[in-house]
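Student: Have a look; sequence and predicted model below, questions after that.
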Amino acid sequence: METGALKRKAAQIRMDLLRMIHRAGTGHTGGSLSNTDILTSLYYRVMKIDPANPKWAERDRFIASKGHAVESLWCILADRGFFPKEELETFSRFGTRLIGHPNNKVPGIEMNTGALGHGLAISVGMALAAKRDGRSSRVFCLMGDGEQAEGSVWEAAMAGAHYRLDNLVGIIDRNRLQISGPTEDVMGLDPLDDKWSAFGWHVVPVDGNDVDALVNVFEAAPEVSGKPTLVLAHTVKGKGVSFAEHVPKWHHHVPNDKELALALSELSAELGSLEQIKGGQA
């Protein structure tokens, strides 16, 4: 998918996840909006996957270590055909497979996540297994920035460098907000780039809401042989909804009817602008 189509798809996914959260009355809105461009770039352009054969041995793996921001992932997996789109209407209902964190009973989900700090360690194991099995698979692990306060993240970072896992790509959704406020107030993280470099990773800062830039970074990895890649994706929490951007309460705020209508109006306008650009290029 070319980058213009990726931008349009990201706007559509944001609209879908807002409707889903509103309908369910629960969800992690801000982080799902911030990571949408990352997931859209991976699932529609970069990753080697087959929705008709989700257990294909040569597939690339994606681990949502920040599992609470699952809403964008559910919408993308449905749109890619891993399960019927109609199932999105069951999100967070009693008995559903589509719970508030990734659930590996759903095709396309590699592991259950939720408790922060575990996804990178599992990803290290998957990347090491691919190396030892002689597979070309890459492993992508999306982490939150607040998650960087977990010690297990840094144990896994050491292991990834030690085993020279250049088929491993860690991604930090660096929106600088977590449930209890700005990350630098809760537990200072900067300079994250220097810290990951010191742990032996090749660090690439990028605008995490720019699909052109994201695609270039993901497709180039690994740029350094024998080193895992850390994509430091600078994003906006609540991206795409003006009154949600940079607002801490939108971490898990559910839009009411008025807020949903306003948000969909903004995203529809953005989608319309992108469609006009598409038409002008045709």
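Tutor: Arrived safely.
Student: Going by C-alpha atoms from here, please, whenever you check contacts or count neighbours.
Tutor: OK.
Student: Give me the helices and strands touching the helix of greatest length in the chain, please.
Tutor: Under DSSP state H, the helix in the chain containing the largest number of residues is helix 257-281. For helix 257-281, the elements it packs on are helix 3-24, judged by 3 or more C-alpha pairs under 8 Å, 6 or more residues apart in numbering; DSSP states H and E.
Student: Beyond the helix it packs on, next helix or strand please.
Tutor: As assigned by DSSP states H and E, the chain's next helix or strand after helix 3-24 is helix 29-41.
Student: Skip ahead from that following helix and say which helix or strand is next.
Tutor: For helix 29-41, the following helix or strand on the C-terminal side (DSSP H and E) is strand 61-64.
Student: what sits up against that following strand?
Tutor: Strand 61-64 is contacted from outside by 47, 70, 102, 109-111, 113, 119-120, 123, 137-143, using C-alpha atoms under 8 Å, 6 or more residues apart in numbering.
Student: Please point out which parts of it sit buried.
Tutor: By 16 or more other C-alpha atoms under 10 Å, the buried positions in strand 61-64 come out as Arg61, Phe62, Ile63, Ala64.
Student: can you pull the contacts of the residue lying closest to the second one once chain neighbours are set aside?
Tutor: Pointing back at Phe62 there. Nearest non-adjacent residue to Phe62, counting by C-alpha to C-alpha, 6 or more residues apart in numbering: Phe140, 4.8 Å away. Phe140 sits next to Asp60, Arg61, Phe62, Ile63, Ser123, Leu168, Val169, Gly170, Ile171 when contact means C-alpha under 8 Å, 6+ apart.
Student: Quick check: the fifth one is in a helix.
Tutor: By that I understand Ser123. Yes - assigned with DSSP: H, G, I helix; E, B strand; the rest coil, Ser123 falls within a helix.
Student: Help me confirm that it comes into contact with Arg138.
Tutor: No - at 9.7 Å, Ser123 and Arg138 do not qualify as touching, with contact defined as C-alpha atoms under 8 Å.
Student: Now tell me what touches stretch 251-264 from outside.
Tutor: 15, 18-19, 21-22, 25-31, 178-179, 237, 240-242.
Student: And the residue nearest to Arg45 when sequence neighbours are not counted, how far from Leu98?
Tutor: Leaving aside its sequence neighbours, Arg45 sits nearest to Met1 (C-alpha to C-alpha, 6+ apart; 5.6 Å). Distance, Met1 to Leu98, using C-alpha to C-alpha, to the nearest Å: 27 Å.
Student: When those two are compared, which one has more neighbours?
Tutor: Between Met1 and Leu98, Leu98 has the larger neighbour count (other C-alpha atoms under 10 Å), namely 22 against 11.
Student: ranges for the strands of the stretch 51-200 of the chain?
Tutor: Here the stretch 51-200 of the chain has its strands, by DSSP state E, counting those that start in this stretch, at 61-64, 139-144, 168-174, 177-178, 181-182.
Student: ok, structure two:
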Amino acid sequence: MADIQQLKDLTTQVRRDIVRQVHAVNSGHPGGSLGCAEFLVVLYNEIMQHDPSFDMDGKGEDLFFLSNGHISPVFYSVLARAGYFPVEELNTFRKLDSRLQGHPTTHEGLPGVRIASGSLGQGMSVAIGAAEAKKLNNDKRTIFTLHGDGELQEGQNWEAIMYASANKVDNLIATIDVNGQQIDGSTESVLALGDLENKFVAFGWEVVIVANGNDIASVISGIEEAISLSRKQKPVCILLHTSMGHGVDFMMGSHKWHGVAPNDEQLAEALKQNPETLGDY
């Protein structure tokens, strides 16, 4: 297991990777990627039992499914830094014939990617299928997922959420990135989500709240609490409160950076705020 400082250093480097990827091709989604950096760094480097040599079945491993696939820059960076593929391949992000498409795909054969997640709202359903397969195979490992809060406006999520509790899918831990922002504005102004905690409780889930999802120690504590609540006849939800664009001050908290790449001057400022720690690709 890594110590807190190692995880912080890795998170800073991942943030550099994110802004460099989207800047190089003038496209991509930096805001949500930056906000979820701590969560994915902790998950892959502190929590999950997983094998970077990678096979699609993942027998005997914890599995992760990224539902809000547009935050692929953070996913690709964390996978590369965890040894799934060469870090240098981040140079190919969103380029022709790249395995690192703007939204993750499976037909490219990129290690670490088990579902295509360009269309929002589908990750929960896939994860439930994987969790039930684990149970059928007497595999004791856990399924982890990540979803955007705006993504919960898709109705398929709530069918899946209802199904998971009704069928006691208790080896599933679903995390919601609660940053309050989506492409067209705040979630409150676009389509208010209401009281997410009580919604999940009403649907028969256990709920863990992480008030500061951009703090490494808080993320570790929250996931560990969720794990302690799992395997008790209920699925578990983590409401992870983050700031969109976290770590780059001019991006933080604004929906405007949902899907906009920084220009040359903005990139330089973002990199200045996130000094190189582990070596750029």
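Tutor: Done, it's in. What you see is a predicted model, and the numbers here were worked out from it, not measured in a lab.
Student: if we can go back for a sec, any idea what the residue nearest to Phe62 of the first structure aligns with in the second structure?
Tutor: Matched to the second structure by TM-score structural alignment, Phe140 of the first structure sits across from Phe144.
Student: Which one's more surrounded, Ser123 and Arg138 of the first structure?
Tutor: Between Ser123 of the first structure and Arg138, counted using other C-alpha under 10 Å, Ser123 has the larger neighbour count: 28 against 24.
Student: Just want the most central residue of the second structure.
Tutor: When C-alpha atoms, centre = their mean is applied to the second structure, the residue found nearest the centroid is Leu146 (4.6 Å).
Student: what sits against the residue lying closest to that one once chain neighbours are set aside?
Tutor: Sequence neighbours aside, Thr175 is the residue nearest to Leu146 of the second structure in space, at 4.8 Å (criterion: C-alpha to C-alpha, 6+ apart). By C-alpha under 8 Å, 6+ apart, the residues touching Thr175 of the second structure are Phe144, Thr145, Leu146, His147, Cys237, Ile238, Leu239, Leu240.
Student: Mind filtering the residues you listed down to those shared with the first structure?
Tutor: Here is what carries over to the first structure from those, by both residues aligned by TM-score structural alignment, their matches' C-alpha atoms under 8 Å: Phe144, Thr145, Leu146, His147, Cys237, Ile238, Leu239, Leu240.
Student: Could I get these in TSV, plus columns for distance to Ser165 of the second structure?
Tutor: TSV is the format used below for those (distance: C-alpha to C-alpha, whole Å):
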residue	distance to Ser165 of the second structure
Phe144	16
Thr145	16
Leu146	18
His147	18
Cys237	11
Ile238	15
Leu239	17
Leu240	20
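Student: quick one: the residue mapped onto Leu128 of the first structure from the second structure and Asp17 of the second structure, what's the gap?
Tutor: Alignment note (TM-score structural alignment): Leu128 of the first structure maps to Glu132 of the second structure. According to C-alpha to C-alpha, Glu132 of the second structure and Asp17 of the second structure sit 35 Å apart.
Student: Pull the contacting residues for Glu197 of the second structure.
Tutor: Glu197 of the second structure neighbours (C-alpha under 8 Å, 6+ apart): Val207, Leu239.
Student: 7 Å - rerun?
Tutor: By C-alpha atoms under 7 Å, 6 or more residues apart in numbering, the residues touching Glu197 of the second structure are Val207.
Student: Now which residue in the first structure aligns to it?
Tutor: Aligned by TM-score structural alignment, Glu197 of the second structure pairs with Asp193 of the first structure.
Student: now swap in Val169 of the second structure and tell me
Tutor: Under the alignment (TM-score structural alignment), Val169 of the second structure maps onto Leu165.
Student: what about the nearest residue to that match once chain neighbours are set aside, neighbour count?
Tutor: Using C-alpha to C-alpha, 6+ apart and skipping the chain neighbours, the partner closest in space to Leu165 of the first structure is Pro228 (5.1 Å). When neighbours are defined as other C-alpha under 10 Å, Pro228 of the first structure has 28 of them.
Student: For the alignment partner in the second structure of Pro228 of the first structure, which residues are in contact?
Tutor: In the second structure, Pro228 of the first structure lines up with Pro235, judged by TM-score structural alignment. By C-alpha under 7 Å, 6+ apart, the contact list for Pro235 of the second structure reads Ala164, Ser165, Lys168, Val169, Asp170, Asn171, Leu172, Ile173, Trp205, Glu206.
Student: ok, now how distant is the residue lying closest to the fifth one once chain neighbours are set aside from Ala131 of the second structure?
Tutor: In this structure, Asp170 of the second structure finds its nearest non-sequential neighbour in Pro235, 4.2 Å apart by C-alpha to C-alpha, 6+ apart. For Pro235 of the second structure, the distance to Ala131 of the second structure (C-alpha to C-alpha) stands at 10 Å.
Student: quick one: common contacting residues for the two?
Tutor: Listed as contacting both Pro235 of the second structure and Ala131 by C-alpha under 7 Å, 6+ apart are Val169, Asn171, Leu172.
Student: Take those residues and lay them out in JSON lines including distance to His258 of the second structure and neighbour count.
Tutor: Formatted as JSON lines, these follow (distance: C-alpha to C-alpha, whole Å; neighbours: other C-alpha atoms under 10 Å):
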{"residue": "Val169", "distance to His258 of the second structure": "32", "neighbour count": "25"}
{"residue": "Asn171", "distance to His258 of the second structure": "31", "neighbour count": "29"}
{"residue": "Leu172", "distance to His258 of the second structure": "28", "neighbour count": "28"}
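Student: picking that back up, name the nearest of the buried residues of strand 61-64 of the first structure relative to Gln281 of the first structure.
Tutor: Lowest distance from Gln281 of the first structure to the buried residues of strand 61-64 of the first structure (C-alpha to C-alpha) belongs to Phe62, with 33.0 Å.
Student: Now check the second structure for the residue matching the closest one.
Tutor: Match for Phe62 of the first structure (TM-score structural alignment): Phe64.
Student: can you check Lys249 of the first structure too?
Tutor: Match for Lys249 of the first structure (TM-score structural alignment): Lys256.
Student: Counting neighbours, what do you get for that match?
Tutor: 17.
Student: same question, Ser41 of the first structure
Tutor: So Ser41 of the first structure, with other C-alpha under 10 Å, has 28 neighbours.
Student: What count of nearby residues applies to Gly208 of the first structure?
Tutor: With other C-alpha under 10 Å as criterion, Gly208 of the first structure counts 25.
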